[in-house]
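Visitor: I need the structure of the sequence given here:
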Amino acid sequence: MATTGMTDDEIQLAKLGYRQELKRSWGFFLNMGTSLGYIGIISSIVTLYSFAFKTGGPQAMLIGWPIVSFFSMSTCLSMAEICSAYPTAGGLYYWSAKLAGDKWGPYMAWITGWFNILGMLAGSPAVCLQVASILAAAIQIYNPDFVPSLGWLYGVAIVYAFLGSATNSIGETLLRIFTWISLVGIATGVVVIGVPLLVMSPTKASASFAFGTLVDKTGWGNSTLVFQLGFLLPLWCFWGYDASAHISEETVNADTTPAKSIIYSLVLSIILGYIFLIILNFVVTDINEILDCPYNEDLVCVYLQGTGGSKPMALLLTIWTLFQFVFNTITGHNGASRALYAWARDGAIPQWFAYVHPESKQPLRTIWVHFFFTATLMLINFGSSQAVNSFSAFSTMGMYAAYTIPTICKLIWARDTFKKSKINLGSFSTIINIIAALWLVYLVVILSIPRRMPIVRTNLNLSPIMFVGVFLVINVIWLLGAKKTFTGPRQHITAEEVEEMEKAKHEKIEM
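Guide: Alright, predicted model coming up:
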């Protein structure tokens, strides 16, 4: 292979076992923007606001947010430290493989990879259908008699999903432009929505109302439990920042930029999200009006109440909210398609999926697999919207498991052998890793608790059943043959080639 002109990033990637196939041109802001967009803090909050308002209310939202933020940062920091040492598109499963060693590495990579991939894919249908529901609510502002059919919702959701895949297929240059637009749109979203609400709101709630009102529409009748169920709002918001790791092979200074992006994207999302929640809770003064909202989405009632009943402004804010979802899908498809590409490259799924288009330098097959998987899962909504919501809840549980397994592997097998890179936690590494591992145990419990009582078919929380089911299935597949065919990350380049690359690099420097 040609070795002249090899960059430090390409040589580092070769040492990790891979050739440079994707175009490497992304800097910090684009990398960070991908994770910021995937988190999609405004779109996440508006999706979950109705649930959060009934499950703990303002108190659980504004007091619970900083609590969950603190513990989520332990997971984020642990991931960033490992990402700095192993910047590959595979991300999480690659880390597990390397940290668990030769004996346990392939198995831990198998578990991590499937939770990561399925977590990404399972969350898409609910997001797409949410966009359709918000569009229906926007129509209802001036046409309150409009009732969207399931077919109408599916059609809009399909168009939205198609937009995400098409945007990611058009080439690296245009994708960079769209990512920049997404970054700016998400970063300014709180201002665009928040300022009109603060200026036009005829009355403001008191601080005691915004921070002290506990709402329990769960049926549990236990304020302590309901307050903790309110943690689900930030828990469901705070994932997606692994996207920075998945595009590390396209990022310059890969041993620092993706790790920094993981941290900054979550920190920025925490800050923007908290400001947005404070604004929403201070402009809402009539709880019953929100709880009894006649529109498809309670969000519209919040906007109407916050703008003094102005339908034109409520419509504009709802439309801008829809744009937040567009930003989210562009970046979300980017990270997910790279994860699938890497998963195929290392043999967990057929190599056919590890295809990179020679001109666009995009993994086109995995981009469109993402679309078809989403389109298929959304058909379930014709039978049960609860099942779709359960897929979304499972995605959170699966993603957090994938986020934390590498950290657990590091604690068990590599606490003393892990070679820290440029971004590291120093002497705090172990304690932060332990907090992250314990946090996973807690959140799996809280995500498994029924959210409404009494339990009936329409409110059954299927996510823990799905989580256990997926875990059992991927273990059965492992035992039936995958353990013989999947050996973890493959070595796509020889040690001799790596040595030749380094030699050529040194010779170029000396010249």
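
Visitor: C-alpha from now on. contacts and neighbour counts both.
Guide: Noted.

Visitor: give me the number of residues near residue 152?
Guide: Residues lying near residue 152 (other CA atoms under 10 Å) number 14.

Visitor: One more: residue 392?
Guide: The burial count for residue 392: 23, using other CA under 10 Å.

Visitor: Okay, helices next: where are they in the stretch 351-500 of the chain?
Guide: 364-378, 385-413, 429-448, 463-477, 483-485, 495-510 (DSSP state H, counting those that start in this stretch).

Visitor: Quick one: distance of the second one to the chain centre.
Guide: With CA atoms, centre = their mean, to the nearest Å as the basis, the distance from the averaged C-alpha position of helix 385-413 to the chain average is 11 Å.

Visitor: who does that helix touch, helix- and strand-wise?
Guide: helix 57-85, helix 92-142, helix 232-237, helix 429-448, helix 463-477 (3 or more CA pairs under 8 Å, 6 or more residues apart in numbering; DSSP states H and E).

Visitor: Please point out which parts of that helix sit buried.
Guide: Neighbour counts using 16 or more other CA atoms under 10 Å place 385-411, 413 of helix 385-413 among the buried residues.

Visitor: any idea how far residue 40 is from residue 319?
Guide: According to CA to CA, to the nearest Å, residue 319 stands 16 Å off from residue 40.

Visitor: So these two - more neighbours on which side?
Guide: Neighbour count, other CA under 10 Å: between residue 319 and residue 40, residue 40 has more, with 30 against 14.

Visitor: so who does that one touch?
Guide: Going by CA atoms under 8 Å, 6 or more residues apart in numbering, residue 40 touches 186, 237, 269, 324, 325, 327, 328.

Visitor: Give me the subset of the residues you listed lying in helices.
Guide: Judged by DSSP state H, the contacts of residue 40 include 186, 237, 269, 324, 325, 327, 328 as members of helices.

Visitor: hang on, the fifth one packs against residue 45?
Guide: Put plainly, it is residue 325. No - counting by CA atoms under 8 Å, residue 325 does not reach residue 45; the two are 11.2 Å apart.

Visitor: So for those two, which residue has more residues nearby?
Guide: Neighbours were counted for residue 325 and for residue 45 using other CA under 10 Å; residue 325 has more, 25 against 21.

Visitor: so what's that one up against?
Guide: Contacts of residue 325 (CA under 8 Å, 6+ apart): 40, 43, 131.

Visitor: May I ask which helix or strand encompasses the second one?
Guide: So that's residue 43. helix 41-54 (DSSP states H and E).

Visitor: What angle do helix 92-142 and that helix make with each other?
Guide: Helix 41-54 and helix 92-142 are oriented at 70 degrees to each other (axes from the mean of the first three to the mean of the last three CA atoms, to 10 degrees).

Visitor: Second chain to compare with the first, below:
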Amino acid sequence: MAEKNKDQTFSKTQPVKDVAEGKVLTQDEYRLAQLGYKQEFFRHLGLFESWAATFASMNFVSGIFVLFGWIMYSGGIPKSAFANWTMVSGLSSIVLLVMAEIAAALPTAGGIYFWSYRSGGPKWGPFLSWMTAWWNWAGWICIVPGVQQGSTNFLLSALEIKYPNAEILEKGWVFYGYDISAHLAEETNDASIVVARGMWMSTFSAWIGSVPTLILILFCMQDFDKIISAKYSNNWAEYLVQLIGPNGAVAILSLLWVDSTCATASCFYQLSESPSPISRDGVLPFSKYFRRLNGRKISVNSAFLVYVLSIAITCARHRFRSSVLRYHCDVSSYTP
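Guide: You can find the predicted model right below:
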């Protein structure tokens, strides 16, 4: 990384002239140059897009129900489940505020990968950033198959309700995804301000919106024992059957499948460019190929890599006999 040792002062309102190359840099481009990188991605995102990217990835609307069965299995009676969610989301929000502050100071794509480099300094920075890149990359490539598996379980549960005797594929709450805006920093205008705002606005709006939703769900529970002993791919189906009947349950599960599938698409869009930032520093094999952008400044090669690996992980996961083990491997991988 050809990062400069000392940041130069610059105006927040005026463009900067690069005399050596004979061109004018925007403030975002100049700040990125100070951090050792050249502007390559197309900057077009604003505050709403930054907020929406993180909010859609966190997706509490269907995300709460993806792990509903697991929470019930692990002693999630209404009071303890509610305490778990509010505590985890509250502590995660504290972490988020710290990360937002760092993202404002270091608005580069790749997020914590570059932050680790700066934290380690000249001696340990290269090693820490390399280790963080691989650790984070392992989580990134599990996000799409993990989220889609949760989405698929909604659809399978709906089919199991309608066709209870048919042969159908086998089947702690976490607060994650609040750093997505940081990964899009080099595509965001006024990134030093907008990225941090997008991170904390999306996280707090998801937290605030999820609490009344959770209260409504947990304290309307009917037969707890029957819910945890149900054989559906997602035990949330049994909850719905008890509350609104089989047809209503199928309708809600279908809507949740659509919502969760859209969240998967959102995750794929945001993570399709994740190999490119770490490839420009030679972290991945064939980095020269994966860092390449097309004429529209889109990292198509990176997107294909994420797509292929997502399919490979999904197929490999089905070799496990236990569907619970398969899904928990995914969840634990992308929520390190």
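
Visitor: now what about the TM-score between them?
Guide: Superposed pair, TM-score by TM-score structural alignment, normalised by the length of structure 2: 0.86. Supporting alignment: 311 aligned residues with a CA RMSD of 1.9 Å.

Visitor: returning to what we had before: what packs against the helix holding residue 43 of structure 1?
Guide: When contacts are defined as 3+ CA pairs under 8 Å, 6+ apart, helix 41-54 of structure 1 packs onto helix 57-85, helix 172-200, strand 215-216, helix 232-237, helix 257-283, helix 287-291, helix 298-306, helix 311-345.

Visitor: equivalent range in structure 2 for that helix?
Guide: Alignment of helix 41-54 of structure 1 against structure 2: residues 60-73, by TM-score structural alignment.

Visitor: Buried residues of the matching stretch, list them for me.
Guide: Buried residues in stretch 60-73 of structure 2, counted by 16+ other CA under 10 Å: 60-72.

Visitor: swap in stretch 269-280 of structure 2?
Guide: Going by 16+ other CA under 10 Å, stretch 269-280 of structure 2 has these buried residues: 270, 271, 272, 273, 274, 275, 276, 277, 278, 279, 280.

Visitor: what's that stretch aligned against in structure 1?
Guide: Stretch 269-280 of structure 2 corresponds to residues 334-345 of structure 1 when matched by TM-score structural alignment.

Visitor: ok, average deviation of the matching stretch from structure 2?
Guide: Mean deviation of stretch 334-345 of structure 1 relative to structure 2 after superposition (mean CA distance after the TM-score superposition for structure 1): 1.6 Å.

Visitor: what residues does that stretch touch?
Guide: By CA under 8 Å, 6+ apart, stretch 334-345 of structure 1 touches 34, 38, 89-91, 113, 117, 120-121, 168, 242-244, 246-247, 349-355, 363, 366-367, 370, 490.

Visitor: Would you list the buried entries among the residues you listed?
Guide: For these, a burial check counting by 16+ other CA under 10 Å picks out 34, 38, 89-91, 113, 117, 120-121, 168, 242-244, 246-247, 353-355, 363, 366-367, 370.

Visitor: Name the SS class of the residue most central in space within structure 2, please.
Guide: Computing the C-alpha centroid of structure 2 and ranking residues by CA atoms, centre = their mean puts residue 177 first, at 3.5 Å. Under the three-state scheme (DSSP: H, G, I helix; E, B strand; the rest coil), residue 177 of structure 2 adopts coil.

Visitor: do the same with the one 5 residues further on
Guide: Going by three-state DSSP, the secondary structure assigned to residue 182 of structure 2 is helix.

Visitor: Neighbours of the corresponding residue of structure 1 for it, how many?
Guide: In structure 1, residue 182 of structure 2 lines up with residue 245, judged by TM-score structural alignment. Here the number of neighbours of residue 245 of structure 1 (other CA under 10 Å) works out to 34.

Visitor: from what I can see residue 245 of structure 1 touches residue 94, true?
Guide: No - with contact defined as CA under 8 Å, residue 245 of structure 1 does not reach residue 94; the gap is 10.7 Å.

Visitor: anything in contact with each of those two?
Guide: Residues touching both residue 245 of structure 1 and residue 94 by CA under 8 Å, 6+ apart: residue 88.

Visitor: coming back round to it: isn't the residue nearest to the centre of structure 2 right next to residue 53, touching?
Guide: No - applying CA under 8 Å, one finds residue 177 of structure 2 not in contact with residue 53, separated by 9.3 Å.

Visitor: Confirm residue 254 of structure 1 sits in a strand?
Guide: No - judged by three-state DSSP, residue 254 of structure 1 forms no part of a strand; its state is coil.

Visitor: In contact with it, which residues?
Guide: Contacts for residue 254 of structure 1 (CA under 8 Å, 6+ apart) come out as 9, 84, 87, 248.

Visitor: Kindly recompute the last result at 6 Å.
Guide: Taking CA atoms under 6 Å, 6 or more residues apart in numbering, we find residue 254 of structure 1 in contact with 87, 248.

Visitor: measure it to residue 370 of structure 1 for me?
Guide: For residue 254 of structure 1, the distance to residue 370 of structure 1 - CA to CA - is 25 Å.

Visitor: Spatially, which residue comes closest to the alignment partner in structure 2 of residue 119 of structure 1, not counting chain neighbours?
Guide: Correspondence of residue 119 of structure 1 to structure 2, assessed by TM-score structural alignment: residue 139. Using CA to CA, 6 or more residues apart in numbering and skipping residues adjacent in sequence, the residue nearest residue 139 of structure 2 is residue 334, 4.0 Å away.

Visitor: how near is that neighbour to residue 147 of structure 2?
Guide: For residue 334 of structure 2, the distance to residue 147 of structure 2 - CA to CA - is 10 Å.
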